[in-house]
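In: Give me a model of this one.
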Amino acid sequence: MAKRIATKIGDVFSVQISETEKRYMQLIAIDLTQLNSDVIRAFKKKYSINDKPKLEEIVKDEVFFYAHCVTKFGIKLNLWTQIGNIEDVGDIRLPLFRGSRDSGKKINNEVIKVSENWYVWRINDENFTPVGKLEGNNKKADLGLVVNPYDIVDRMKTGQYNFFYPSFE
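Out: Here you go, the predicted structure:
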């Protein structure tokens, strides 16, 4: 029988991003308003594949991005490794997410490439706030889709997702 994978808030994961480098991410919350998905924060610093930094050092790093995903799937797919757990998950009121009501829509058979129909929210915020055109700090909001683990790794490698979603500019 296959072993059941369990993850919990505070878990830290190592993600290999090249033959010689890795980054880390941490499960910081469960967003009940976004399909009960895990919310992770990925850290900016790259480490040598052989480095073994302390958890306290990892979570003090600058946040690269926040995302919704299913951390268990990443483990099952051997895309990341659970390395430990630490209570320090940062301020979970900080992440701001965005979504577009234009995603997947077309005008005259053309996919909408730039949306002016955005909404933003924070973790477990039941009031997704319509904002129309993204302005100010809302432009810094992370995409709020539940992202598959392969896309999380791509973003950790390249700094961006490799799938299409409307832009705001």
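In: CA only for contacts and neighbour counts going forward, please
Out: Fine.
In: what comes up buried for the longest strand along the chain?
Out: Across the chain, the longest stretch assigned as strand under DSSP state E is strand 21-31. Using 16 or more other CA atoms under 10 Å as the test for burial, strand 21-31 gives 22, 23, 24, 25, 26, 27, 28, 29, 30, 31.
In: give the contact list for residue 9.
Out: Applying CA atoms under 8 Å, 6 or more residues apart in numbering to residue 9 gives the contacts 27, 28, 29, 30, 85, 87, 89.
In: try 6 Å
Out: Residues in contact with residue 9, defined by CA atoms under 6 Å, 6 or more residues apart in numbering, are 27, 28, 29.
In: And those, which is closest to residue 50?
Out: Among the contacts of residue 9, residue 27 lies closest to residue 50 (CA to CA), at 22.4 Å.
In: Residue 135 versus the closest one, what's the distance?
Out: Going from residue 27 to residue 135 by CA to CA, to the nearest Å gives 28 Å.
In: Alongside the first, I'd like the structure of this one:
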Amino acid sequence: MKRENLKQIPKRVVIKPGDVYCAEFDNRFKCYFQYVIQDTQQLHSNVIRVFKTHHPIDYCPTIGDIVNDEVAFYTHALIWIGVKSGAWYKVGKCPDTNSAALENIIFGYSLDSKFVLIRPTMVNALENWRIWKANQPYVVVDRLPEKYHGIIELGSVKAYNEIRSRMEYGYYKYSDLEYDIIKRHPRPEADSYTKR
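Out: Alright, predicted model coming up:
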């Protein structure tokens, strides 16, 4: 291979639990998240914990300050795609991922079909939920129990632009059927709020 062509090959992105990333928002503020674990139950995607504080663009917190911040939300992501797209960049690493906190995090999503006698059949999605904890088998439930309404995290793998939107506004801006049940929590400074 010619030397000129070697420069065009994109560098491999190495992602490891504990890595801390920063997303910047138009010179207004920046927000951080940490890769906690890989969830084998959800497409082997990366589970991240996104921290709540919006830092000024010129502020440089220590890794310790970042990971000791309050967690705004957990979600599934493909971190390497966000790195390649310039949505965020790695700033450091911390071995403390507080993965024990995942014991209290319930992920879930609803489906509008189920297999009946090996044939897909359309059903009311709000009465066909899959819920699970990271790296544990999912459980099929009909209606989502009310005790989960305020705490469940949508378990689908989110695109980097959706994650950035939730970092900025406090909620995913798209309108999905699950939001008939799950309450969204906008940040105090958010000037928009989408209802389904």
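In: TM-score of the superposition?
Out: In this superposition the chains share a TM-score of 0.87, using TM-score structural alignment, normalised by the length of structure 1; 163 aligned residues with a CA RMSD of 2.1 Å.
In: circling back to that earlier point, residues in contact with the longest strand of structure 1: which ones?
Out: 9-16, 36-43, 46-49, 89, 123-124.
In: Measure the mean distance from it to structure 2 post-superposition.
Out: By mean CA distance after the TM-score superposition for structure 1, the fitted strand 21-31 of structure 1 averages 0.4 Å away from its aligned residues in structure 2.
In: so that strand aligns onto which residues of structure 2?
Out: Aligned using TM-score structural alignment, strand 21-31 of structure 1 spans residues 29-39 in structure 2.
In: do stretch 53-69 of structure 1 as well
Out: Under TM-score structural alignment, the match for stretch 53-69 of structure 1 is residues 61-77.
In: Mind listing residues that contact that stretch?
Out: By CA under 6 Å, 6+ apart, stretch 61-77 of structure 2 touches 45, 46, 47, 48, 49, 50, 51, 52, 157, 158.
In: Check which residues of that stretch are buried.
Out: Buried residues in stretch 61-77 of structure 2, counted by 16+ other CA under 10 Å: 66, 67, 73, 74, 75, 76, 77.
In: And stretch 124-136 of structure 1, by the same measure?
Out: For stretch 124-136 of structure 1, by 16+ other CA under 10 Å, it's 124, 128, 130, 133, 134.
In: From those, pick the one nearest residue 74 of structure 1.
Out: residue 124 (22.8 Å).
In: Tell me the counterpart of the closest one in structure 2.
Out: In structure 2, residue 124 of structure 1 lands on residue 135 (TM-score structural alignment).
In: now do residue 83 of structure 1
Out: Residue pairing (TM-score structural alignment): residue 83 of structure 1 is matched to residue 91 of structure 2.
In: Check which helix or strand its match maps to.
Out: Element membership for residue 91 of structure 2 (DSSP states H and E) is strand 89-93.
In: so the helix or strand immediately after that strand in the chain matches what in structure 1?
Out: Using DSSP H and E, the helix or strand that follows strand 89-93 of structure 2 in sequence is strand 107-110. Mapping strand 107-110 of structure 2 onto structure 1 (TM-score structural alignment) gives residues 97-100.
In: So what's the residue count around residue 110 of structure 1?
Out: Look at residue 110 of structure 1: counted by other CA atoms under 10 Å, it has 8 neighbours.
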